[in-house]
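A.B. asks: I'll drop the sequence and a predicted model, then ask my questions.
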Amino acid sequence: MILYHKEELSVRSLEPEDAVLLVKWLSDPVVLEYYEGRDRPHDLTKVQEHFYEDSPEGMVRGIVRYRSEDVGYIQFYPIDDDERTEYGYTDFTGKIYGMDQFIGEPRLWNQGIGSQLVKETVTFPLTVKRADKIVMDPQCWNHRALRVYEKNGFVRKRLLPQHEWHEGEYRDCWLIEYRVHTPES
């Protein structure tokens, strides 16, 4: 099922046969440097566990297509109570969605595809899922990703020290937020 389509970019639902694509992308050290870590390559078993068996309620997972080619992965999901506490949203009563994505074809990096993906994707949880905020937690050293997110309306909210395990150590991340302006926000 197509989740959305805009010009040369579309996102379709993740299907069981897409496991092979995820293995390809998540066993590439160039991709893993930015997503999951080069010390965590995924084989078919790990992909099944991570992307098919572990699916929290409300999570939407999709394959990114560019010019009719499968080029990446995206997911968004309502954040749970633990994440609300960790991110400092315990007093916020609106819907908050998390979002993660990557372009799995490095030859297509630095061509604006990721920026277009982020720009178009925030519309889906905001309009279809009625989210009030969308959050992400990119690692602080990933300046390219942070530029893309900020260019597309995300703002840095707070530093999350030693937040994510990546390549043998806990790394600092930024909590970034995209929000609909409501009286509560």
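C.D. replies: That came through fine. Since we're looking at a predicted model, the values are computed, not measured.
A.B. asks: only C-alpha atoms from now on, for both contacts and neighbour counts.
C.D. replies: Will do.
A.B. asks: contacting residues around Ala131?
C.D. replies: Ala131 sits next to 94-97, 125 when contact means CA atoms under 8 Å, 6 or more residues apart in numbering.
A.B. asks: just the residues you listed now: which is nearest Glu86?
C.D. replies: Minimum distance to Glu86 across the contacts of Ala131 is 13.1 Å, recorded for Ile96 (CA to CA).
A.B. asks: in strands, which of the contacts of Ala131 fall?
C.D. replies: Secondary structure from DSSP state E places 96-97 of the contacts of Ala131 in strands.
A.B. asks: which two in the contacts of Ala131 are spaced the farthest apart?
C.D. replies: Gly94 and Pro125 (12.9 Å).
A.B. asks: here's the one I want to compare it with:
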Amino acid sequence: MIVGDGLRLRAIERADLPTIVTWLNDPEVRDQLAAYLPMSLAAEERWFEKLPERPREQQPLAIDVARGNAWKLIGTCGLHEVDWRTRAGELGIMIGEKGEWSKGYGTQAVALLVQFAFETLNLHRISLYVYADNARAIRAYEKAGFVLEGRLRDGEFRHGVYRDVLMMGILRPEWAAARK
């Protein structure tokens, strides 16, 4: 478990799956994700069963926020495509609980995951992809230290229109310098 101030990242449990499926089937949530088709609970359970086959450091994490003496699941995040030769990985995040949007939880979760990636996994570089029209996510990534590295023009097609996709990244020396 990775613990921050009122927020924690933990392993996803089977009991989380119905909530995650609800988020993935919400068009407003799904429109900002690479996933573009609705998800069934059965498909999500099959995905969950295969998680042990992934390297531990690339297994997705649940994002919980403190609510009194309890914790509330609000999203998921994780590292994937980790390349140990170049010490690089990609970050993904979903704040699925729409009532928790724009409260800084995405920024905090990204910051915790980046700290874990650099300090525990000894990665050198973390990158991510985000739709150019997702201003809320871009702000969160910038607050966590990510910088724009490129633009894939018309990189995604959805709802009859093309959307640009931005590539953002952060290097360990940049992250360390910002923490001083």
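C.D. replies: Perfect, thanks for sending it. Values in this document were obtained by computation on a predicted structure and should not be read as measured data.
A.B. asks: TSV for the contacts of Ala131 of structure 1, including distance to Tyr149 of structure 1 and neighbour count?
C.D. replies: Formatted as TSV, the contacts of Ala131 of structure 1 follow (distance: CA to CA, whole Å; neighbours: other CA atoms under 10 Å):
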residue	distance to Tyr149 of structure 1	neighbour count
Gly94	22	14
Lys95	20	15
Ile96	17	25
Tyr97	15	26
Pro125	16	22
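A.B. asks: switch the contacts of Ala131 of structure 1 over to JSON lines; also include distance to His42 of structure 1.
C.D. replies: Converted to JSON lines, the contacts of Ala131 of structure 1 look like this (distance: CA to CA, whole Å):
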{"residue": "Gly94", "distance to His42 of structure 1": "35"}
{"residue": "Lys95", "distance to His42 of structure 1": "32"}
{"residue": "Ile96", "distance to His42 of structure 1": "29"}
{"residue": "Tyr97", "distance to His42 of structure 1": "25"}
{"residue": "Pro125", "distance to His42 of structure 1": "28"}
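A.B. asks: so which bit of structure 1 is the helix ranked longest in structure 2 matched to?
C.D. replies: When structure 2 is parsed with DSSP state H, its longest helix is helix 105-119. Aligned by TM-score structural alignment, helix 105-119 of structure 2 falls on residues 113-127 of structure 1.
A.B. asks: and the matching stretch, how far out from the chain's middle?
C.D. replies: A distance of 10 Å separates the centroid of the chain from that of stretch 113-127 of structure 1, by CA atoms, centre = their mean, to the nearest Å.
A.B. asks: go on, stretch 161-171 of structure 2?
C.D. replies: Mean C-alpha position of stretch 161-171 of structure 2 versus that of the full chain (CA atoms, centre = their mean) differs by 14 Å.
A.B. asks: what does that stretch rub up against?
C.D. replies: 124-133, 145-157.
A.B. asks: what's the ChimeraX syntax to select whichever of those are buried?
C.D. replies: Buried residues among the contacts of stretch 161-171 of structure 2 (16 or more other CA atoms under 10 Å), as a ChimeraX selection:
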select :124,125,126,127,128,129,130,131,132,145,146,147,148,151
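A.B. asks: keep only those of the contacts of stretch 161-171 of structure 2 that are in strands.
C.D. replies: Residues of these located in strands (DSSP E): 125-131, 147-157.
A.B. asks: which stretch of helix or strand covers Val64 of structure 1?
C.D. replies: strand 60-66 (DSSP states H and E).
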